[in-house]
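Peer 1: I'll drop the sequence and a predicted model, then ask my questions.
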Amino acid sequence: MTDIRILLVDDQALLRMGFRMVLEAEPGFVVVGEASDGVSGVHQAAALRPDVILMDVRMPGMNGIEATRAIVREVPESRVLILTTFDLDEYAFEALRAGASGFLLKDARPAELVAAIGAVASGDAAVSPRVTRQLLELFGSDLPVAGREIGDPLPSGGSGHPAARRGPPHATRLAALTDREHEVLVAIAEGLTNTEIASRLVVSESTVKSHVGRVLTKLQARDRVQAVILAYEAGLVSPTER
């Protein structure tokens, strides 16, 4: 199995050292570089092409949100895991909108850090759709519709669905979804797990998993978290819906 290659981006040298010690003691993990600010982090990401980037939010100069947006655009194969002090705060929300695949508290236990990096490296998200929904309900009231790109870019819209009538650039990819895939996308946006979606649609979990995979592929979403945000920005689900 290939090692998971990790880049550390944080302006606190002691914190980077702590993360490096934890990660390099873990089989299958290798820290390939460090950066002390966002600009350097973007340059290092482009040069090293790591699998996962641990990104601090608050840094001098280019902050972690801006750096994440640049990395998603320039190094799309690298996944960003945001380091934050508070889990349900606006910085975490904006980082997810910028294209991060999850966030982690800076005081997380080593096992949580390792699990989150493993999840992100495998293409999953390190924050559940349900938590993403909570963030949207707290900070999503000003979400623009149809035309706002998540990171760069995740279109929404579709020929037969409400978002489709809002026009480009989102229409094409949502239009590619079947009616069942559209149902699955809405369920994901509501924070439902695969088990809950299977119960709602009266299908097997394996069928739901297949639908989810096709939805992410057609939307070119990096993971379920980005699909949730896309659905909200497309107007398919509102933050106040239950």
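Peer 2: Nice, thanks for sending it over. Numbers count the residues shown, from 1 in each chain.
Peer 1: going forward, measure contacts between C-alpha atoms and count neighbours the same way
Peer 2: Noted.
Peer 1: how about the residue nearest the centre of the chain, nearest residue that isn't a chain neighbour?
Peer 2: Centrality entry for the chain: nearest residue to the mean C-alpha point is residue 101, 2.7 Å, by CA atoms, centre = their mean. Nearest non-adjacent residue to residue 101, counting by CA to CA, 6 or more residues apart in numbering: residue 125, 5.1 Å away.
Peer 1: try this one side by side with the last:
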Amino acid sequence: MSNKIGVLLVDDEAMVRQGFKALLSTENSIKAIYEAGNASEFKKQLATVPIDVILLDIRLKDTNGLELMEVIKKSAQQPKVIAVTGLDGAEMIINLLKAGVNGIVHKLDGFDEVLKAIKTVMLSDCYFPPNILKIIQDNLHRWEKIHSVPLTAQEKDILRALADGQTTKEIAPQLKVTLATAETYRIRLMRKVGVQNTAGLLAYAFRNGIL
């Protein structure tokens, strides 16, 4: 993958898309910015242009974030997804996490937070700030109960680093391995524990007293 990022802005408010586009266009790390204001435009963009990250408004007039996540799962592309929301409901956040979003940011948190989320998910697959981690911790019963498996000290260190918001790039030197190896460790850890995404991995860690 190129260091330059292709971003798809999904929001039914043109002004919001234009605002994000104006801000993102000043970033050297962004190679292209695409837009979609409804489900049809979203599907067309996903099928025709190279996308690394989707900034996904969770409520559109003709669809919602959960429905679009199903479309993404079936697509040839597997872009990272950052849900952008103006709502605080734990139920919605949990559903998004279980659907596999890579990050969640609040619209009121500002552009710097959005940019941080984009850069972090590209480096470590996930971006869950403290308020999202708290929702995971408070709702462990909403994740499938998975039998505890023995983890090495290194695997526990990876879990703690992810919970602290560290990227795979930051974790790699701590483990004295390459970036690619650190990412492989994270993927193997998910398979070992038996979860589908990093949110599930963190839920497992909370439930088993690792975090």
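Peer 2: Arrived safely. Please read these numbers as outputs of a predicted model, since none were measured by experiment.
Peer 1: could I get the TM-score for this pair?
Peer 2: TM-score for the superposed pair, counting by TM-score structural alignment, normalised by the length of structure 2: 0.72. Supporting figures: 200 aligned residues with a CA RMSD of 3.8 Å.
Peer 1: which one in structure 2 is aligned with the residue nearest to residue 101 of structure 1?
Peer 2: By TM-score structural alignment, residue 125 of structure 1 lines up with residue 126 in structure 2.
Peer 1: now do the same contact list for that match.
Peer 2: With contact taken as CA atoms under 8 Å, 6 or more residues apart in numbering, residue 126 of structure 2 is in contact with 102-103, 120, 198.
Peer 1: from these, which land in helices?
Peer 2: The members of these that map onto helices under DSSP state H are 120, 198.
Peer 1: need the contacts of residue 126 of structure 2 in TSV with distance to residue 94 of structure 2, can you?
Peer 2: Output for the contacts of residue 126 of structure 2, formatted as TSV (distance: CA to CA, whole Å):
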residue	distance to residue 94 of structure 2
102	12
103	12
120	20
198	13
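Peer 1: tell me which of the contacts of residue 126 of structure 2 persist in structure 1.
Peer 2: Here is what carries over to structure 1 from those, by both residues aligned by TM-score structural alignment, their matches' CA atoms under 8 Å: 102-103, 120.
Peer 1: how about residue 227 of structure 1: what's its closest non-neighbour residue?
Peer 2: Excluding its sequence neighbours, the residue lying closest to residue 227 of structure 1 (CA to CA, 6+ apart) is residue 221, at 5.8 Å.
Peer 1: so that neighbour makes contact with residue 228?
Peer 2: No: counting by CA atoms under 8 Å, residue 221 of structure 1 sits too far from residue 228 to count as a contact (9.5 Å).
Peer 1: more neighbours: which of the two?
Peer 2: Using other CA atoms under 10 Å as the criterion, residue 221 of structure 1 and residue 228 rank with residue 228 on top: 27 against 21.
Peer 1: for the longest helix anywhere in structure 1, packing partners?
Peer 2: Assignment by DSSP H gives helix 205-219 as the longest helix of structure 1. Applying 3 or more CA pairs under 8 Å, 6 or more residues apart in numbering; DSSP states H and E, we find helix 205-219 of structure 1 packed against helix 171-175, helix 179-189, helix 194-201, helix 224-233.
Peer 1: nearest to residue 92 of structure 1, of these?
Peer 2: Of all those, helix 224-233 sits nearest to residue 92 of structure 1, with 12.1 Å by CA to CA.
Peer 1: run through who's touching that closest one.
Peer 2: 96-97, 99, 101-102, 124-125, 127-129, 132-133, 136, 143-146, 148, 150, 154-156, 185-186, 188-191, 216, 219, 221, 237-239.
Peer 1: report the distance from stretch 44-55 of structure 2 to the chain centre.
Peer 2: 15 Å (CA atoms, centre = their mean, to the nearest Å).
Peer 1: so which bits of it are buried?
Peer 2: Across stretch 44-55 of structure 2, burial judged by 16 or more other CA atoms under 10 Å covers 45-46, 50-55.
Peer 1: what does stretch 205-218 of structure 1 give?
Peer 2: Quick answer for stretch 205-218 of structure 1 (16+ other CA under 10 Å): 205, 208-209, 211-212, 215-216, 218.
Peer 1: including distance to residue 58 of structure 1, could those go into CSV?
Peer 2: CSV is the format used below for the buried residues of stretch 205-218 of structure 1 (distance: CA to CA, whole Å):
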residue, distance to residue 58 of structure 1
205, 40
208, 38
209, 36
211, 37
212, 33
215, 33
216, 30
218, 34
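Peer 1: hey, where'd the strands end up in structure 2?
Peer 2: Counting by DSSP state E, structure 2 has strands at residues 5-10, 30-36, 53-57, 80-85, 103-106.
Peer 1: TSV for those, including distance to residue 92 of structure 2?
Peer 2: Output for the strands of structure 2, formatted as TSV (distance: least, CA to CA, whole Å):
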stretch	distance to residue 92 of structure 2
strand 5-10	18
strand 30-36	22
strand 53-57	13
strand 80-85	10
strand 103-106	11
